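Peer 1: Fold the following, please.
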Amino acid sequence: MEAAIADLIGDRTDLSALNMAGLTDWDICSRILEKCNLEPTAENIEQLEKLYIKHLPEMLLRCRGYVLAGVREILENLQQRTDVLSLVLTGNMEAGGRAKLAHYGLDSYFPLGAFSRRSRERVEIAQRAMILAEQQLGKLTPDRLYVIGDTPHDVRCGQAIGARAIAIASGHHRAEELRA
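Peer 2: Sure, this is the predicted structure:
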């Protein structure tokens, strides 16, 4: 994101103090613009998002991200089942979310997804995910819905649509934070 900001304002900005985990891209861009003393208008946010997408491939090559052990095997198993529909529910805008899934080789597991649009609210994304799932499977009851995530925001958005939340303490948040 630093490279996108540098393109936008002509200077590097230290974003290390911003906690972005679990936020929507719209919210992240708003906060970054405010930190840079720029108005978080829709136009400015969209401009920053475009610059972010431009720099995302090189950033993904430099970062040290990885797929947690066992995730591919679980996704492979779920993909073979006819009673399960896996879809991605993320605060990323669609172009960014799809690029990240492809970079880590997970895109084939998630042909459907609910992504961030012009919103700071993850609950709206969760509601869109529910609609997508019901279009594929028919009316769903809460006992058939699971949201898996690693931030308190993920847990809350799952709870907001009546889903069972499975929290993964992957290192960013302690188990106690995820239970709250």
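
Peer 1: can we go C-alpha only for contacts and neighbour counts from here?
Peer 2: Fine.

Peer 1: where do the helices sit along this structure?
Peer 2: 2-9, 25-35, 42-62, 71-80, 94-103, 122-137, 152-160, 175-179 (DSSP state H).

Peer 1: and those helices as a markdown table, adding distance to L145?
Peer 2: As requested, those are arranged in a markdown table below (distance: least, C-alpha to C-alpha, whole Å):
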| stretch | distance to L145 |
| --- | --- |
| helix 2-9 | 36 |
| helix 25-35 | 24 |
| helix 42-62 | 31 |
| helix 71-80 | 14 |
| helix 94-103 | 21 |
| helix 122-137 | 9 |
| helix 152-160 | 9 |
| helix 175-179 | 18 |
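
Peer 1: Let's compare: structure for the following, please.
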Amino acid sequence: MVRLVLFDIDGTLIRTGGAGVKAFERTFATEFNLPGAVEGINFSGRTDPSIVREAFLRRGITPTEQHFQVFYDRYVFWLDELLHQLDGAPCPGVETFIDDLHHLPKPPVLGLLTGNIRLGAEIKLRHYNLWRHFHTGGFGDDHEDRNTLAAIAKKRGGELIGARLSDDEVLVIGDTARDIECGQAINARVLAVGTGLYSPDQLSVHKPTWAVADLCAISAAEVCR
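Peer 2: You can find the predicted model right below:
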């Protein structure tokens, strides 16, 4: 039985209308005079720090701790601004699926497993009234590597629950191959959803436990039993 459910954010819980990418672009342009800094960079399933690092290195800038801090301080400002300007919404089935998780006979703890820095995750999910559901997780500012983040999120979830979680007690939900990979790295069950850039057929190649079109297509009880 699943005791901890870890959700990815972008393309899994919400679609922001590109607010995150646009906030990256604005921050590089306004703070570092680097317009177009993220052109050609694949954001899918990656951590914010790894994207920032790649953008700096492409422009020949050594990514120091101070550079990261300046970037994040301005990024969260632009992110909040753009979320209010762009059309976005929770992905199909998300709110009902979360409600169903809360109403299981033994509700699991809900957490996040995301490449977003923690404050960025909070800003995004508060905007869509979803932050209140999540009580633990692993975030981009914990580590640049998604697989390491999965281990961090599992450990924190276990500490919150007060138990060392077995592999079968953890479910990871995501929309990219990297989400599947990081779930598999901790031997968790993995539910892949086709609400991001990839179809269920494309995601199935990476052998998740389930691959569905969206969270309307499968029940909370089925994946948590």
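
Peer 1: thinking again about what came up before, any chance of the helices of the first structure in a markdown table with mean neighbour count and distance to S16 of the first structure as columns?
Peer 2: As requested, the helices of the first structure are exported to a markdown table (neighbours: other C-alpha atoms under 10 Å; distance: least, C-alpha to C-alpha, whole Å):
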| stretch | mean neighbour count | distance to S16 of the first structure |
| --- | --- | --- |
| helix 2-9 | 17 | 10 |
| helix 25-35 | 21 | 11 |
| helix 42-62 | 16 | 15 |
| helix 71-80 | 13 | 28 |
| helix 94-103 | 17 | 20 |
| helix 122-137 | 18 | 23 |
| helix 152-160 | 21 | 20 |
| helix 175-179 | 14 | 21 |
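
Peer 1: matching residues in the first structure for stretch 61-72 of the second structure?
Peer 2: Mapped onto the first structure using TM-score structural alignment, stretch 61-72 of the second structure spans residues 38-49.

Peer 1: same question, stretch 168-183 of the second structure
Peer 2: Stretch 168-183 of the second structure maps onto residues 143-158 of the first structure, going by TM-score structural alignment.

Peer 1: Other residues contacting the matching stretch?
Peer 2: With contact meaning C-alpha atoms under 8 Å, 6 or more residues apart in numbering, stretch 143-158 of the first structure is reached by 21-23, 122-123, 126, 162-170, 172-173, 177-180.

Peer 1: now do stretch 126-134 of the second structure
Peer 2: For stretch 126-134 of the second structure, contacts defined as C-alpha under 8 Å, 6+ apart pick out 14, 83, 89-90, 98, 109-112, 122, 125.

Peer 1: Show me what counts as buried in it.
Peer 2: Counting neighbours by 16 or more other C-alpha atoms under 10 Å, one finds that the buried residues in stretch 126-134 of the second structure are 127-128, 130-131, 134.

Peer 1: So which of those is the closest to W78 of the second structure?
Peer 2: H127 (13.6 Å; C-alpha to C-alpha).

Peer 1: Map that closest one across to the first structure for me.
Peer 2: Using TM-score structural alignment, H127 of the second structure pairs with H103 in the first structure.

Peer 1: For the equivalent of S119 of the first structure over in the second structure, which non-adjacent residue is closest in space?
Peer 2: Using TM-score structural alignment, the partner of S119 of the first structure in the second structure is H143. Leaving out its chain neighbours, the residue that sits closest to H143 of the second structure by C-alpha to C-alpha, 6 or more residues apart in numbering is L149, at 6.1 Å.

Peer 1: what's the answer for L104 of the second structure, then?
Peer 2: Counting by C-alpha to C-alpha, 6+ apart, A221 is the residue found nearest to L104 of the second structure once chain neighbours are left out, at 6.9 Å.

Peer 1: and the gap between that neighbour and V205 of the second structure?
Peer 2: Distance of A221 of the second structure to V205 of the second structure, given as C-alpha to C-alpha, to the nearest Å: 25 Å.

Peer 1: Skip the chain neighbours and tell me the closest residue to V67 of the first structure.
Peer 2: Y104 (6.9 Å).

Peer 1: Reformat the buried residues of stretch 126-134 of the second structure into JSON lines and put distance to L34 of the second structure next to each item.
Peer 2: Compiled in JSON lines, these are given as follows (distance: C-alpha to C-alpha, whole Å):
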{"residue": "H127", "distance to L34 of the second structure": "28"}
{"residue": "Y128", "distance to L34 of the second structure": "30"}
{"residue": "L130", "distance to L34 of the second structure": "33"}
{"residue": "W131", "distance to L34 of the second structure": "32"}
{"residue": "F134", "distance to L34 of the second structure": "35"}
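
Peer 1: Which members of the residues you listed are the farthest-apart pair?
Peer 2: H127 and F134 (14.1 Å).
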